[in-house]
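In: Any chance you could fold what I've pasted below:
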Amino acid sequence: MSNAEMARQAEFGEGFIAALDQSGGSTPKALRLYGIEESEYSNDDEMFDLIHAMRSRIVMSPAFTGDKVMGAILFEMTMDREIGGKPSARYLWEDRRVVPFLKVDNGLEEAADGVQVMKPMPTLDEVCARAVGHGVFGTKMRSVIGAANAEGVERNVAQQFEIGRQILGHGLVPILEPEVTISIPDKAEAEDMLRSAILAQLEALPDDQRIMLKLTLPEMDNHYKVLIDHPQVMRVVALSGGYSREEANARLARNTGMIASFSRALTEGLSAKQSDAEFDATLAATITSIYEASVAG
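Out: Purely as a prediction, here's the structure:
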């Protein structure tokens, strides 16, 4: 796999990043939305087999190509499995021209100072080394901002950049995801604090190091344009964060240079019970709508 080619696609490729990284905690809900009830599997192994089958069906669908899907974020277990008879990351790049990323966080700590930082990642170096071996281009890790608390926001962002530097040391490009909860009353203020904290951390980042950011769609259009234009930010992508696909697409289209990285909004309307023709048609329409919102700005 050519890292330079993947870097070009990641930075300049049109389209969006598909988030296919539901973890163990969110898998039952993802399967339920896909039309598979918890009564249809009896243990975690069966559950993960079913979610992998769903992800494989999405990735192998005719519309899922690098023309509209710039990249895809994988769950670690997905990276270790095969799609189309190949290791998943290789299939994504070689057969679909979709840049593979890997979710690396271990979930969230309890809330403090209005934020939830990430749990420790004692095996991160080993996971990153395996990801490099699989041909993965970058990583993604999520923390949460639940209030406009300057101290909390700064601590949250500092952790993202600290671990991001560790990931950069493996030659991987980290997507930092300090998610602002969409339902909080002081969302706009939290977004002001977040932008300031990210800019301060970017100042301290060595000039030859570049990151990506995954951020909640902001209250003020183009609020993150200064980050999109920053020379050390390869790309800024948006999470749907609980907005409906229609609302997320509408907000995204108003933010110049921001592209989507949707999970639930991507799988909305897909069902295990659909025929392949119905599934492929539904997914193609979804991909087109998210792609159009991503390139509209």
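
In: drop to CA atoms for contacts and neighbour counts, all remaining ones
Out: Noted.

In: what's the burial count for D49?
Out: For D49, the neighbour count with other C-alpha atoms under 10 Å is 13.

In: quick check, it in a strand?
Out: No - under DSSP: H, G, I helix; E, B strand; the rest coil, D49 falls outside any strand and is assigned helix.

In: Would you do the same for the sequence below? I want to compare the two.
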Amino acid sequence: MNQEQFNRMKNDDGFIAALDQSGGSTPKALKAYGVDEDQYSSEEEMFDLVHEMRSRIITSPSFNKERILGAILFEQTMDREIEGKYTGEYLAEKGIVPFVKVDKGLADEENGAQVMKPMPDLDDLLGRAVERGMFGTKMRSNILEANESGIKAVVDQQFEVGKRIIQSGLVPIIEPEVSIHADDKEEIESILKDEIMNHLNELNEDEHVMLKLTIPTKANFYKELIDHPQVVRVVALSGGYTRRQANDKLKENEGLIASFSRALASDLKADLSDDEFNTSLNDAVEDIFDASVHKTFK
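Out: Okay, here's the model as predicted:
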């Protein structure tokens, strides 16, 4: 583990940019960027275009270490280069801590939740992640209902895989997303917090994780998780909220910082000039940074 990056992630102001759309969500990300499916004819061309989009974001002067602590990458982005350097190396030289998404998507819903699909190549991916200079990883599950069995299965799997990631020398971001549309969202969050705390309390002193969670219904509900000694940082996903909605909710939660994807890139378009693109990205970065740092408490 890179101790300087660990200290930065633990203590510095800023947020984490999520640039990790994978194969299934890439067409949607490109379409939002203004690139329709008729503009590419193969998966290879699609990934070339999304790498161009991500490279444009990462190389922008608006994407800087003063406001951005880290960035989560898709596996292909980690393995590709920006200006002759592996993406993680390029980010690290900018002072931005690199992570890589390691999950292979979601299994079918069972007991109101979706665990992660099997990851047979995880050890190989973790080895490459270490070689490419990644600090950590990210993996997502999904919770739709307040079903204790389903929530327990999600958290158990996340921490089981998380321990393998820790053993490889990386810090896992554990992401059991709670649907913002769930009727019993607050009840889900109560069960989820208890399950996460149980696992955190079983970690050794030298085992650390990060958590990526849906912004809770009740402000500061995850404060115990944020303060836990084995937690490096707790970050929030936007979860389908608009940037304004997500930022307003985030501001109510002490110690919680953003890790937004759609809310970060929603105004970025392929046909913008470089000046327009950088200005639009700067506005989004400044908004999200402000929500992550400047809090309003009730």
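
In: tell me the contacts of E177 of structure 2?
Out: For E177 of structure 2, the contact set (C-alpha atoms under 8 Å, 6 or more residues apart in numbering) comprises R140, S141, N142, I143, K212, L213, T214, L237, G239.

In: Distance from the one helix or strand it maps to to the middle of the chain?
Out: Here E177 of structure 2 sits within strand 171-178, counting by DSSP states H and E. Between the centre of strand 171-178 of structure 2 and the centre of its chain there are 8 Å (C-alpha atoms, centre = their mean, to the nearest Å).

In: Secondary structure and neighbour count for the contacts of E177 of structure 2 - can I get that in TSV?
Out: Putting these into TSV (DSSP: H, G, I helix; E, B strand; the rest coil; neighbours: other C-alpha atoms under 10 Å) gives the following:
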residue	secondary structure	neighbour count
R140	strand	22
S141	strand	24
N142	strand	21
I143	strand	26
K212	strand	22
L213	strand	24
T214	strand	22
L237	strand	24
G239	coil	19
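
In: quick check, nearest of those to A92 of structure 2?
Out: Checking those against A92 of structure 2 by C-alpha to C-alpha gives K212 as the nearest, at 21.3 Å.

In: contacting residues for the aligned partner of the closest one in structure 1?
Out: Aligning on TM-score structural alignment places K212 of structure 2 opposite K214 in structure 1. For K214 of structure 1, the contact set (C-alpha under 8 Å, 6+ apart) comprises I175, L176, E177, P178, E179, V236, V237, A238, L239, S261.

In: can I get those in JSON lines with distance to G85 of structure 1?
Out: Converted to JSON lines, the contacts of K214 of structure 1 look like this (distance: C-alpha to C-alpha, whole Å):
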{"residue": "I175", "distance to G85 of structure 1": "28"}
{"residue": "L176", "distance to G85 of structure 1": "31"}
{"residue": "E177", "distance to G85 of structure 1": "31"}
{"residue": "P178", "distance to G85 of structure 1": "35"}
{"residue": "E179", "distance to G85 of structure 1": "35"}
{"residue": "V236", "distance to G85 of structure 1": "32"}
{"residue": "V237", "distance to G85 of structure 1": "30"}
{"residue": "A238", "distance to G85 of structure 1": "31"}
{"residue": "L239", "distance to G85 of structure 1": "30"}
{"residue": "S261", "distance to G85 of structure 1": "26"}
